[in-house]
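Participant: Give me a 3D structure for the following:
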Amino acid sequence: MMMYRSHHPTTASLRREVRLRRYRQLLLLNAKLADPTNPLTKLSKESFHELLSIIEGDLDRLDNRGRPLPASYQLLLALHFYCTGSYQKEVGEQHGLEVSQPTVCRTIHRVSEALAQRYSQFVVFPSTTQASEIHERFYKVARFPNVIGAIDCIHMKISNPGGTMAEQCRNSKGWYSINCQVVVGPDMRILTAIVRWGGSVPDWLIYDNSRLRRVLEHGEYGHLVGDAAYQCQRYLLTPLPCPSTPAERSYNRAHSSTRRRARRAFGMIRRRFQCTARELRSNPKTSCAVILSCFALHNFILQRQGPQEDAEALYAPDDGPQDRFSGECDPEGESYRQHIIHEWFSSDAPEEERSGRE
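Facilitator: This next block holds a predicted model:
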């Protein structure tokens, strides 16, 4: 005769659960917040508490059911994940708390959503009155005129989302990613970012469908500099594919040095927030919120604490697809690029002399 085991919890298991809950509550009551100045968070204590004050209202629960984690611990757990990219189970074992993996997962989601909702407080596109100042600062980088920002895309790895989204997120190299378009200023601060397209979408298509393009076409900001994945347009200049004159080579060098600001910003982000250098294993919506949170924190830290001492040396290698734009040329963009070369680079010294000065 087959015997069936009861699924009702035994008295011993209930007592054990009560003891575990009481132990966790004791830890929550007595544990001290880890010093936010440690290498994990890269934040000063003042910056940590300022960041906490911004999102604390979204993290606190109205009831105390289940002894929820304090907002400070929720932020600390999320920062630990952002900065180390560790498995969520390992994150939950830090800071004196035995937090389960599902709790860590919910905490990261909650903190990321809170930061993403306040993204506009951290990432602000300059006004037209600020454009001339940005032009001057970019000009000091490599003598390239009227630049409002360096535009580039970076592929953030994600796990297979499955379903219809799988093919949308599979890039030309065969792995799954979110293709993130970012515009970076002269100080490597992010001016604007688009984080909602799958890895199969080419860079130029993201820009063509963006509000940013429509804003720039009003003609009040100057132009962007981007790589060969974009179409050369009046307000987005790309490098010449085959420079043949000293002026064209000077243009390409200045263009490359200016555009490199974006790759350096990516290098800073990937070094500071290791989760962006690894595969994000959450669903695509949460992955996008995590990426936006890291972009927002990048700006927050730059504004409060300035760039790292070795920021100029950081450079993110482009391990994502490097597809070139293969569509039709834009005559207006090609004409404007030649105008920039003639007006700003035709009087440069020969290539050998310029290379010696640099």
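Participant: For the rest of this, base every contact and every neighbour count on C-alpha atoms.
Facilitator: Will do.
Participant: so who does Gln168 touch?
Facilitator: Shown in contact with Gln168 (Cα atoms under 8 Å, 6 or more residues apart in numbering): Gly198, Gly199, Ser200, Val201.
Participant: Please give the structure of this sequence too, so both can be compared:
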Amino acid sequence: MNQLFDISSDDEDIIDFVEHLERPRKRRRYQERKNHLDYWDDQEFYNRFRFSKPSVRRILEKIEEAIKSPTNWNHALSPIEMLLLTLRYYACGSMLIVVGDFAGVHKSTASKAIFKVTQAIASLRLEYIKFPETQEERNKTQLEFYKIARFPRVLGALDCTHVRIQAPGGENGETFRNRKGFFSFNVQTVSDANLKILDIVARWPGSSHDSTIFNQSRLCGRFENNEMGNGLLMGDGGYPLKSYLITPLANTNTRAENLFNEAQIRTRNPVERSYGVWKRRFPILSSGISLKTEKVQWIIVATAVLHNMACDLKEQDPPSLSPEEERAFNFVNNVPVEPVRRNGNNNHARTNLIMYFENL
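Facilitator: Coordinates of the predicted model:
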């Protein structure tokens, strides 16, 4: 055969490469992006982003310098577009490709923008998540709790809640499986009487017991070192009874004990209500976060910061959950708590409080 037509495989690769160079480069297409602030009326905007337009602008003022791109090269997202994209992700808990389409960007761009905004918001935690430090702040907090059920000296209501995540895999993956069988972070918070989060610990896997998380927390150390004076925490039966951590009686026999238990439960109730508001505002915390565990921790803290900002800005209550969301919320949050052994040395603290209710 004529050697002119005897083309080797190497020659074919060269020809394909030359043809590739001659082909016109595919033009990059940019999706149209809505101006959501102008497009939606106030209520529709709130339903989609869980914040009013003025509140979104306030949030933007706090983080704009940290998230803005140095140039508009490659049709970069503006700070307001990045913030709304992130809020939409928190509000619907959808896959990145879905919220990317909503914002008119590729899912990889959406992922980078969400994490950048999440870190910027979470970095505000020392400003927005803080325990009362001065005596004036403590007096105010104790008075607000006292108004609920006349329980004295209370600085916070303590509890844990599960934030659902995808199976993390790896050697320690099974430690994230909780007692209901799904994967989660067990997140400890302390709430004030107005549902604001005063303290948060978001690093423990779902199999961790509530009491273990508290005993290893910095807040426990501060109470153990008597930094909070005569202040008290309210906890449920999953916590050990301590001189500063008051739990309900398992059984009541007298009027004073009944009054004590009723007041203790009502005074502790704000932390449970705070979980309802927090997770209804940001359903991603209940539906499950399909990201690496390190990024999940940032999201938990960021949404806690936003929850407190919503409280400060007097935002309306988040919309009610759909029946499907309600089932998911109940499944995630009603994880049974194993009782812990009581420390008998601290019974006198609770006994003194029962005597206080006997004299009411």
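Participant: After superposing, what score do the chains get?
Facilitator: Once superposed, chain against chain, the TM-score is 0.85 (TM-score structural alignment, normalised by the length of the first structure); 334 aligned residues with a Cα RMSD of 2.6 Å.
Participant: In strands, which of the contacts of Gln168 of the first structure appear?
Facilitator: Gly198 (DSSP state E).
Participant: If burial is judged by neighbour count, which of the contacts of Gln168 of the first structure pass?
Facilitator: Neighbour-count burial (16 or more other Cα atoms under 10 Å) applied to the contacts of Gln168 of the first structure gives Gly198, Gly199, Ser200, Val201.
Participant: and the second one, what pairs with it in the second structure?
Facilitator: The reference is to Gly199 of the first structure. For Gly199 of the first structure, the aligned position in the second structure is occupied by Gly206, per TM-score structural alignment.
Participant: all strands of the stretch 51-200 of the first structure, in order?
Facilitator: Using DSSP state E, counting those that start in this stretch, the strands found in the stretch 51-200 of the first structure span residues 147-157, 177-184, 190-198.
Participant: which stretch among the ones you listed comes nearest Pro9 of the first structure?
Facilitator: Closest to Pro9 of the first structure of those is strand 147-157 (Cα to Cα; 41.6 Å).
Participant: which residues in the second structure does that closest one align to?
Facilitator: So strand 147-157 of the first structure sits over residues 154-164 in the second structure, by TM-score structural alignment.
Participant: that older thread, assess the claim that the match of Gly199 of the first structure and Gln188 are in contact.
Facilitator: No - with contact defined as Cα atoms under 8 Å, Gly206 of the second structure does not count as touching Gln188 (11.1 Å).
Participant: when you align them, which residue in the first structure goes with Asp192 of the second structure?
Facilitator: Here Asp192 of the second structure is matched to Gly185 in the first structure, going by TM-score structural alignment.
Participant: That match: what's it in contact with?
Facilitator: So Gly185 of the first structure contacts Ile134, Phe138, Ile148, Gly149, Ala150, Leu191, Arg261 (Cα under 8 Å, 6+ apart).
Participant: any idea how far it lies from Arg259 of the first structure?
Facilitator: Distance of Gly185 of the first structure to Arg259 of the first structure, given as Cα to Cα, to the nearest Å: 10 Å.
Participant: what touches both of these two?
Facilitator: What both Gly185 of the first structure and Arg259 touch, as defined by Cα under 8 Å, 6+ apart, is the set Ala150.
Participant: quick one, helices of the first structure?
Facilitator: Taking DSSP state H to define them, one finds helices in the first structure at 11-30, 45-59, 71-84, 88-92, 101-117, 119-122, 128-142, 165-169, 203-208, 211-216, 246-272, 284-305, 331-340, 351-357.
Participant: Can you give me the neighbour number for the equivalent of Val301 of the second structure over in the first structure?
Facilitator: Residue correspondence to the first structure (TM-score structural alignment): Val301 of the second structure is matched to Leu292. Leu292 of the first structure: 25 surrounding residues under other Cα atoms under 10 Å.
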